[in-house]
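In: what shape does this take:
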Amino acid sequence: MHLNNKQKQHLKGLAHPLKPVVMLGNHGLTEGVLAEIEQTLEHHELIKVKIAAEDRETKTLIADAIVRETGACNVQVIGNTLILYRPSKERKINIPR
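Out: Okay, the predicted model is just below:
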């Protein structure tokens, strides 16, 4: 799924008041963390993930791996926070076309 700029702006506005629901620790991206992200995306559709990585390259690699493994859309990365969107079977969020 690809989001256009209008859709991303809408989702950024919806994500602004959200708190990170999944936080990556010292062990990095594990199977358990990926399973938690999958489950949370299915329930909420729009989530924030906190990535504890020192350098930008590592953070980008982790974010890309999460997007690839979950099939979610990367809405935005701000600092150490990744905003993900993936529609569930019963849509909860209406995004503009």
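In: only C-alpha atoms from now on, for both contacts and neighbour counts.
Out: Will do.
In: who are the contact partners of the residue of the chain most remote from its centre?
Out: The centre of the chain is farthest from one residue, residue 97, which by C-alpha atoms, centre = their mean lies 20.3 Å away. Residue 97 makes contacts with 6-7, as judged by C-alpha atoms under 8 Å, 6 or more residues apart in numbering.
In: quick one: residues contacting the residue most central in space within the chain.
Out: Note on the chain: the residue nearest the mean C-alpha position is residue 84, at 2.2 Å, using C-alpha atoms, centre = their mean. Residue 84 makes contacts with 41, 45-49, 67, 72-76, as judged by C-alpha under 8 Å, 6+ apart.
In: for the comparison step, fold the sequence that follows:
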Amino acid sequence: MKLRGKQKRFLRAQANHLQPIFAVGKEGLTQNWVDQLDGALDRRELIKVNILQNSDVTPKEVQHFIESQTEIQVVQIIGRVLVLFKVSANKDARELSSRVKKI
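Out: The predicted structure is shown next:
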């Protein structure tokens, strides 16, 4: 699903209270990390990822890597924090995506 402006604004508002649950460190970006990220998004649909200071990658590089490897969409980049969204493969966990579709 390609997100429109109003949908992104809604997701940013929903992500405002969230804490980052994933981090990119000195290990960088690996396929295993992306697989874990994808699994977490199947359960939550909206998460934040923190890029640590000791990481060699920039937020734009992380965005490009994530979007090229998966169907995950980067909603917003705030400094070294990315807000990510993906429609869950589990129909029971699609509460947020069903609300986004109505917007």
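In: tm score of chain vs chain?
Out: The TM-score (TM-score structural alignment, normalised by the length of structure 1) is 0.88; 96 aligned residues with a C-alpha RMSD of 1.9 Å.
In: state the distance from the residue nearest to the centre of structure 1 to residue 78 of structure 1.
Out: Look at residue 84 of structure 1 and residue 78 of structure 1: by C-alpha to C-alpha, to the nearest Å, they are 12 Å apart.
In: can you check residue 13 of structure 1 too?
Out: 13 Å.
In: please, which helix or strand holds residue 40 of structure 1?
Out: helix 31-44 (DSSP states H and E).
In: how big is the offset of that helix relative to structure 2?
Out: Mean deviation of helix 31-44 of structure 1 relative to structure 2 after superposition (mean C-alpha distance after the TM-score superposition for structure 1): 1.0 Å.
In: any chance you could map the strands in structure 2?
Out: Listed in chain order, the strands of structure 2 (DSSP state E) span residues 22-24, 46-51, 73-78, 81-85.
In: can you tell me which of those is packed in deepest?
Out: Among the strands of structure 2, strand 81-85 has the highest mean neighbour count (mean count of other C-alpha atoms under 10 Å), at a mean of 23.
In: roughly how far out does that strand sit from the chain middle?
Out: On the basis of C-alpha atoms, centre = their mean, to the nearest Å, strand 81-85 of structure 2 is displaced by 4 Å from the centre of the chain it belongs to.
In: ok, stretch 38-57 of structure 1 next?
Out: The answer for stretch 38-57 of structure 1 is 4 Å, by C-alpha atoms, centre = their mean.
In: and it, which residues are buried?
Out: Within stretch 38-57 of structure 1, the residues scored as buried using 16 or more other C-alpha atoms under 10 Å are 38, 40-42, 45-53.
In: which pair of those spans the longest distance?
Out: Using C-alpha to C-alpha, these span at most 25.4 Å, a distance reached by 42 and 53.
In: so how far is residue 97 of structure 1 from residue 61 of structure 1?
Out: To residue 97 of structure 1, residue 61 of structure 1 is 29 Å away according to C-alpha to C-alpha.
In: any idea which of the strands of structure 2 gets closest to residue 95 of structure 2?
Out: That would be strand 46-51 among the strands of structure 2, by C-alpha to C-alpha, at 10.9 Å.
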